[in-house]
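Q: Give me a 3D structure for the following:
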Amino acid sequence: MAPVTGTAVDLDAVPDPVFSKGLVGPGMAVEPERTAGRAVSPITGTIVKLHPHAFVVVGDDGRGVLVHLGIDTVQLRGEGFETLAAEGDRVGAGQPVVAWDPARVAAGGRSPVCAVVALDAPAEAVTTLARGPVRAGDGLFRWAWAP
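A: All right, here's what the predicted structure looks like:
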């Protein structure tokens, strides 16, 4: 599911080669609306890693999805982000995990684009479901591969 409302774009549009070249894994990205809001969990599962700017949720099937809110946002050291959950929490798909303001990220000269990555998946396992406008919670991509 899309973690934020905005415009779904291919991962190769992300201005960071780690994401755009699929080095972390295949997926999609969302260019978010420039309004403060909440990033939601893209799947039901357990939060195994949570930073203010990024989080990983692992589903019961063992598949992990990374949501990275903006590029180079780790440099903000949490400023402008508020975690709404904790590592180890069980979350439902669509449940808020982080509050943030993409306009504030952009005003600081960083891209607020949100990468959504299927961790440890082969590229052919991900099928795009959305292009263009999406709302948080809309289908973004399908992951057909099972570990």
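
Q: C-alpha from now on. contacts and neighbour counts both.
A: Fine.

Q: the helices in this protein, which residues?
A: 17-20, 102-107 (DSSP state H).

Q: of all these, which lies closest to L140?
A: Each of those has some distance to L140 by Cα to Cα; the shortest is helix 17-20, at 16.2 Å.

Q: how about that closest one: buried residues?
A: F19, S20 (16 or more other Cα atoms under 10 Å).

Q: Next, the structure of the following sequence, for comparison with the previous one:
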Amino acid sequence: MTLRVLAPVAGTVLDLTEVPDPVFSGAIVGPGVAVDPGDAETAEAVAPVAGTIMKIHPHAFVIVTEAGRGVLVHLGLDTVQLGGEGFTLHAAEKDVVEQGQVLVTWSPAAVRAGGRSAVTPVIALEGKADQLTTTATAGHTVSPGDELFAWS
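A: Okay, here's the model as predicted:
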């Protein structure tokens, strides 16, 4: 079964190798893509897949689908250091969510103003690169809910 993974945020698609963090750019936690949300004052992060929220922090969340596949969304880089400041959660761990449901409101502009990157990796946890077919290639602009990749 193929899982269609949607963009959690609006912005420009980046190849994972372009993410300025070795854990993500080296696909250590899994393959995927990233989205650069630019300098939006306020942005909503939506669920890229339907499933159960297994972990949610203000800056990141993991959703596990009914089939057991996990997708990680990390809102910006080094944003854990913000201690949740500038992020508003709209869901909690163990919530069952629909694809496209708003989970977090945040400010990419505030993240950048604090000297951090707002680049948002979207990772197929425990996936393999050859299982992903990228739909939105690097340089393309996406809106929340646009397909990023298919995971077969």
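
Q: of all the helices of the first structure, which lies closest to A123 of the first structure?
A: helix 17-20 (12.3 Å).

Q: Can you check which part of the second structure that closest one sits on?
A: Under TM-score structural alignment, helix 17-20 of the first structure corresponds to residues 22-25 of the second structure.

Q: Then stretch 99-117 of the first structure?
A: Using TM-score structural alignment, stretch 99-117 of the first structure pairs with 105-123 in the second structure.

Q: need the helices of the first structure in a markdown table with distance to R34 of the first structure, can you?
A: Conversion of those to a markdown table gives the following (distance: least, Cα to Cα, whole Å):
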| stretch | distance to R34 of the first structure |
| --- | --- |
| helix 17-20 | 21 |
| helix 102-107 | 5 |
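
Q: what's the first-to-last distance across the match of stretch 99-117 of the first structure?
A: 20 Å (Cα to Cα, to the nearest Å).

Q: Near A93 of the first structure, how many other residues are there?
A: For A93 of the first structure, the neighbour count with other Cα atoms under 10 Å is 17.

Q: right, and it touches S41 too?
A: Yes: between A93 of the first structure and S41 there is a contact at 5.2 Å, judged by Cα atoms under 8 Å.

Q: what do these two both touch?
A: By Cα atoms under 8 Å, 6 or more residues apart in numbering, A93 of the first structure and S41 have these common neighbours: M1.

Q: show me the residues around D95 of the second structure that make contact.
A: Contacts of D95 of the second structure (Cα under 8 Å, 6+ apart): T52, I53.

Q: What is the equivalent residue in the first structure for it?
A: Aligned partner of D95 of the second structure by TM-score structural alignment: D89.

Q: Same check on V13 of the second structure?
A: In the first structure, V13 of the second structure lands on A8 (TM-score structural alignment).

Q: mind listing what its match touches?
A: M28, A29, V30, E31, A130, R131, G132, P133, V134, L140.

Q: Considering those, which possesses the most neighbours?
A: V30 (32 neighbours).

Q: aligned partner of that one in the second structure?
A: Match for V30 of the first structure (TM-score structural alignment): V35.

Q: Hmm, L16 and its match touching each other?
A: No: here V35 of the second structure does not reach L16: they are 9.2 Å apart, not a contact under Cα under 8 Å.
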